[in-house]
Structures are given as structure tokens and as C-alpha cells.
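here you go, sequence then predicted model.
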Amino acid sequence: MRNHEESRTPVTVIGLGLMGQALAGAFLREGHPTTVWNRTAAKAGQFVAQGAKLAGSVAEAVAASPLVVVCVTDYDAVRKLLEPLGEVVDGRVLVNLTSGTSQEARQTAEWAERQGAAYLDGAIMAIPQAIGTAEALVLYSGPRSAFDLHEPALRSLGAGMMHLSSDHGLSSLYDAAGLTLMWSVLNGFLHGAALLGAAGVDASTFASFARQNIGTVADWLPGYAQQIDDREYPAPDATIGTHLAAMEHLIHESEALGINADLPRFFKALGDRAVAEGRGGDGYAALVELFRGASEVRA
């Protein structure tokens, strides 16, 4: 076991919330000498029992390893923990897996580089229970050299890992895009479950239909993506104007059943705006211009 550990990069994990615990556990399972720090030291007990070292301070934790992984509440917490350290971070690779905005990621990268540290910003697209498995997708952005240096250690967190770009903010943007997609799908499912529930159909029965329907919509995405990249929006199936009629139907159906119609009203509000801006004859993908804020009124 000793030789196995000596072949592994020492890693420090700062922050032992649910996700931080999953990260520390994954490094330990892969044999990495692991140092941990948490504001509430009691949370480190289980990891110390597994062989981790508990640091007495953030500075001690950072100094213990060439690879430092941070996963705390937000970027304010990251700054409060790391900024007082100054030159302690010099020569380290800091991997920040804290959720935040792309602007915060870039600002943190600028600070880290002034201190002599290489900085990778990351986004975990998985639940804590998936960390360390093939299902865990972790995105990284920042200098490729830093990612390549510690790729074997970072692979401990999940086989699904990807370096996106040297732009430190890109992983945060992917995270935000993923959240938009997740909530849109989930809200659609919940609204649909409420509609069918009014007719006595249980959500478990609807779930089977929903998965098939979501798969059908997912198959449209490559075609939509090409239209978005080309900024050309043909309508071989239905125009936005046609979609509006279906949206109106969904609003009326919801109201008639006593189901909250805020979601379909939001869909229709977007459609109405697109029509007002001259896009009623375009395909549905043209709505992206509303989100871009770059729609032009057509004559």
C-alpha cells in the first residue's frame, strides 16, 4: 500500500460539504496521499480514519500538496480562504470546483496567477454519489499544461472528465447552460405530470411517455444547433406562428383543469415577442435571438 500511495500525487481537499466529502473519498480510494481541511474539523473524522491527514489551517493544507482542490459554498468563501495566503499558493495547481459565475472564475484566475499558482476552474455535472464513477462528468477550463500535469489524479473523480478551453470561465458557463437545460426539462415534466394527474394518470405512467418524448426532442438538437450557428431559421415543420396556437391551447387546457398556467404563458410570451419582432414565419430555433438579445424587427 505504501508503494501504491507513493506513486500517486498528493492532493489537498478544502471544504468537506457533501460534494467535498465525495471528492476526498475518491482521492483516498485511488491511493492519493490526501490532506483535508474544513471549517468544522469534526467532518474530517471519517477521512482521517481512512488515512487522510487533517490540516490545522488552510495555509497548512495548501502547503501539503502540489494539487489543491477547493469545493466550498461560493466564490466569496474561496477568496476569504485563499487570498490571505499570498505566496503559500506559489507553485501549486489550484482546482476550484465551487459553483459560481464565469466572471468570478476569471477574476479568481487572475488572482491565482499573480500569486504564482496555476488555476483550473471546474464544474461538477454529477451528484456526490456519482463521484469516482464512470457517470461523473467534471469539466475543467484553464491552462492545458496544468490539466495535463494532474490529469491522472483528477481522473480519480470520474472517468467522464473534459478540458474545455484555456478560458477559465467556460466551465462555469457550461454549468449554467446545463442548469438551464435541467430546469427546463424538469419543469416541463412537472407541469405535464400535473396535467395528466388531473385525469387520474399517475406520474410513474407519464414518466415512460416523457422519456420517449424527451428523446424525440433531443434528436432535433443537432439540426437546431446548425441553424443557430448559421443564424438561419427555416421552418420545414412549423413556424413560430404555428407554435403560438399550440401554446394558447396549452394555456386554456391548463386553466380548464385548474393547473397553474405560468409555464405555458411564459412560452407564449416568448412566441409573442418573436412575432412582434418579425420572426413569426421562422422556425422555432429563431427564439435563440431573443435570448441573445439581438433580434431585429423585420419589415
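Okay, I see it.

can we go C-alpha only for contacts and neighbour counts from here?
Noted.

which residues are contacting the longest strand along the chain?
Longest strand of the chain, by residue count under DSSP state E: strand 118-125. With Cα atoms under 8 Å, 6 or more residues apart in numbering as the test, strand 118-125 has contacts from 91-99, 105, 109, 112-113, 136-143, 146-147, 168-169, 171-172, 174-175.

what about 7 Å?
Residues outside strand 118-125 that contact it (Cα atoms under 7 Å, 6 or more residues apart in numbering) are 92-97, 99, 105, 109, 112, 136-143, 146, 168, 171-172, 175.

second structure for comparison follows:
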Amino acid sequence: MTQNVVEKTPVTLLGLGAMGTALARTWLAAGHPLTVWNRTPARAAPLAAEGAKAADSAAEAVAANALVVVCLLDDSSVQDALAGTDLAGRDLVNLTTGTPAQARDRAAWARERGARYLDGGIMAVPPMIGVEEAGGYVFYSGSRELLEEHRETLAVPAGTVYVGQDAGFAALHDVALLSAMYGMFAGAAHAFALIRKEDIDPTSLAPLLADWLVAMAPAVHRTADQLRSGDYTQGVVSSLTMQVAGAPGFLSTAEQQGVSPELLSPYFALMRRRLAEGGGEEDLTGVIDLLVR
């Protein structure tokens, strides 16, 4: 009896930093033939010992396989690495962190050289790569055909979430989510600062804070619905008028606790501006329009 063996798609990977190495090991573990290249060749040695083929140049690595994944430091590094390589007929998947504009320019650049292009924003840290239960995923935008053809291979390290043909949308989603994350971290930092000088164990506040943030998170759905409809008074629980009236209490508490209000003050200032424009019956959604220039 013979056993049918499904051949796995060969992958070329350029860039072997912490994330690139994690990606490489998941493809190797899943049985994908892997060609790797890194500007510092020594980083390829451990992967070569695990079964990868180490290329002497980026051009050699690109020539080895149709599917080429790039995970480098920045867009300039991508430009430098791919300069002089033959991309005709290649499927280029760029997982390098960049801006939406850089992704769009890189997509046009790739198409001019005969390659299909897919940009990716990795919503995971290296230890999450290849660990399905960790919940990591990658935003992809650009060529839908490329993604559908290689989805099984690209899903090996992390889940795939397609966000549109516009190559810049993956980077935009990436930065949007991370921006919200930093806003949450800022609020948490202020909360911990308020109790810093008191006889309150921060580990006792932490579960209360985490549960509160989880409870508040669904409010983003109401905000999205209001933005779509254009009615910022839809489903309002606490009007802007009420929230602006309560803001001085937050600032006074910070002053009394010896805590700088610099993380909260800009947001409260935007709330007051929106109120002055007549948005008293609205939710906080109108602040978004003040941010869009």
C-alpha cells in the first residue's frame, strides 16, 4: 500500500529577525520547503540546521520559489533587499511593518515588475506565531487571488483576515487597532498613577480594571453604528453635556493625588470643543470628526 503525500508549497522568506525566525520555524515544522535569506548570514545557520536552504543573496532566494514572503525592518530595507531581483511571475507577500502609503507604493512597484502583491499587518508577537490557541492573525490586503491561492500556506503561522483590494488597508487596520491599544494603556497608566501613593495594592486594582475595560469595550459597536448612520444621538447612554460636566472631577482628583493630567486633558479638551459646537445631546462620537483634518 502506498501513501499519498501532499506536497507543501515551497516558501522563500527574506528577513530572520525575531518575527521572521518564528515564521520560518512554523513553515518548517509544517513540512514546507523553505529558502531563507538574511542580511546577516549567521542568522540563517540555525534554520539551515533545521532543514531550510540558506541563500547567499536575496536574488537567489527570490529565484528559488514563486511565493516570496518579506519580513524586514522597514520599507527601505525591502527596497534594498529586492533591488536587482527578478520578481516577474512571483507572488510577493510583504509582512514588513509600514504605512498605508508605503504599502500602496510597494504594490504598484511590484506590479510594474510583474509580481502579484499582498501586504500584511501581523497582529501577534513572535511567541504567538504557530500557536493556534494564542489567537494571533495577520491582516492582508491587495491581491485577493494571491491570498486565495496561498491561504493554506499563509495560515500556517497565524490566521488570515482579508480587509480589501486596497494594498494599504492591512497597514491601516494594524495601526488603527494598535492606536486603540495604546489609548487603553494610557488610561490604565493614569489609573495606576492615581493609586500609586496610596496604601492600595496595584494587584488588587488590576482585575477590577481589566473587567471594567472588557465591560466598556462593546461601546465601539455603538460608535461604529453612529458613524455609519450619521446620528450621534442614537442609543446615547450618557450625553456629551453630562460627561463634560463630570470632567473637572477627574482633573481635580488627579491634582489632589499629585498625578499629571496630561493623558486625559487632550481628550477632555476635544469633548469641550464638540460641546461648544452644539453636540450636547450626542455621544462621544463627535470627537472623531474633530480629529479628522
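That came in fine, so what should we check first? In this text, all values refer to a predicted model and were calculated from it rather than measured experimentally.

would you pull the TM-score for this pair?
Remark: TM-score between the superposed chains equals 0.94 [TM-score structural alignment, normalised by the length of structure 2]; 288 aligned residues with a Cα RMSD of 1.6 Å.

helix/strand/coil for Val89 of structure 2?
Careful, residue 89 of structure 2 is Gly and not Val. coil (DSSP: H, G, I helix; E, B strand; the rest coil).

which position in structure 1 aligns with it?
Mapped onto structure 1 by TM-score structural alignment, Gly89 of structure 2 lines up with Gly91.

my read: that match touches Gly116, true?
Yes - between Gly91 of structure 1 and Gly116 there is a contact at 5.8 Å, judged by Cα atoms under 7 Å.

spatially central residue for structure 1, please.
In structure 1, the centroid-proximal residue (Cα atoms, centre = their mean) is Asp175; its distance is 2.6 Å.

how close does the residue nearest to it when sequence neighbours are not counted sit to Ile259 of structure 1?
Spatial nearest neighbour of Asp175 of structure 1, excluding adjacent residues (Cα to Cα, 6 or more residues apart in numbering): Ala123 at 6.0 Å. Here Ala123 of structure 1 is placed at a distance of 36 Å from Ile259 of structure 1 (Cα to Cα, to the nearest Å).

compare these two (neighbour count), which wins?
Taking neighbours as other Cα atoms under 10 Å, Ala123 of structure 1 and Ile259 compare with Ala123 leading, 23 against 17.

that older thread, so what's the match of Gly89 of structure 2 up against?
With Cα under 7 Å, 6+ apart, Gly91 of structure 1 has these contacts: 116-117.

again, only this time at 8 Å
66, 116-118.

same question for Ile14 of structure 1.
So, once contact is read as Cα under 8 Å, 6+ apart, Ile14 of structure 1 ends up touching 20, 36-38, 58, 61, 68-72.

which ones among those map onto strands?
36-37, 68-70.

what subset of these is buried?
In those, burial by neighbour count holds for 36-37, 68-70, counting by 16 or more other Cα atoms under 10 Å.

need the residues you listed in a markdown table (columns: distance to Asn213 of structure 1).
Converted to a markdown table, those look like this (distance: Cα to Cα, whole Å):
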| residue | distance to Asn213 of structure 1 |
| --- | --- |
| Val36 | 45 |
| Trp37 | 45 |
| Val68 | 43 |
| Val69 | 39 |
| Val70 | 39 |
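
just the residues you listed now: which is nearest Gly293 of structure 1?
When those are compared for distance to Gly293 of structure 1 (Cα to Cα), Val70 wins out at 34.8 Å.

write the ChimeraX selection for whichever of the contacts of Gly91 of structure 1 are buried.
Applying 16+ other Cα under 10 Å to those, the buried members can be selected in ChimeraX as follows:
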select :66,116,117,118
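
ranges for the helices of the stretch 101-250 of structure 2?
144-154, 169-195, 202-216, 219-229, 240-256 (DSSP state H, counting those that start in this stretch).

related to what we said a few turns ago, the residue nearest to Asp175 of structure 1 -> structure 2?
Aligned partner of Ala123 of structure 1 by TM-score structural alignment: Gly121.

my guess is Gly15 of structure 1 contacts Trp37, does it?
Yes - between Gly15 of structure 1 and Trp37 there is a contact at 6.2 Å, judged by Cα atoms under 8 Å.

average gap between the strand or helix carrying Thr12 of structure 1 and structure 2?
Element membership of Thr12 of structure 1 [criterion: DSSP states H and E] is strand 11-14. Taking mean Cα distance after the TM-score superposition for structure 1, the mean distance separating strand 11-14 of structure 1 from the aligned residues in structure 2 is 0.7 Å.

onto which residues of structure 2 does that strand map?
Taking TM-score structural alignment, strand 11-14 of structure 1 hits residues 11-14 over in structure 2.

and the gap between the match of Ala123 of structure 1 and Ala180 of structure 2?
Per Cα to Cα, Gly121 of structure 2 is found 15 Å from Ala180 of structure 2.

and the match of strand 11-14 of structure 1, how far out from the chain's middle?
How far stretch 11-14 of structure 2 lies from its chain's middle: 21 Å, per Cα atoms, centre = their mean, to the nearest Å.

and if you look at stretch 25-40 of structure 2?
23 Å.

now swap in stretch 240-254 of structure 2 and tell me
33 Å.

that one vs structure 1, average distance?
Per aligned residue, stretch 240-254 of structure 2 averages 1.6 Å (mean Cα distance after the TM-score superposition for structure 1).

coming back round to it: got JSON lines for the helices of the stretch 101-250 of structure 2, with distance to Leu47 of structure 2 too?
Listed next are the helices of the stretch 101-250 of structure 2 as JSON lines, based on distance: least, Cα to Cα, whole Å:
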{"stretch": "helix 144-154", "distance to Leu47 of structure 2": "18"}
{"stretch": "helix 169-195", "distance to Leu47 of structure 2": "28"}
{"stretch": "helix 202-216", "distance to Leu47 of structure 2": "39"}
{"stretch": "helix 219-229", "distance to Leu47 of structure 2": "43"}
{"stretch": "helix 240-256", "distance to Leu47 of structure 2": "52"}
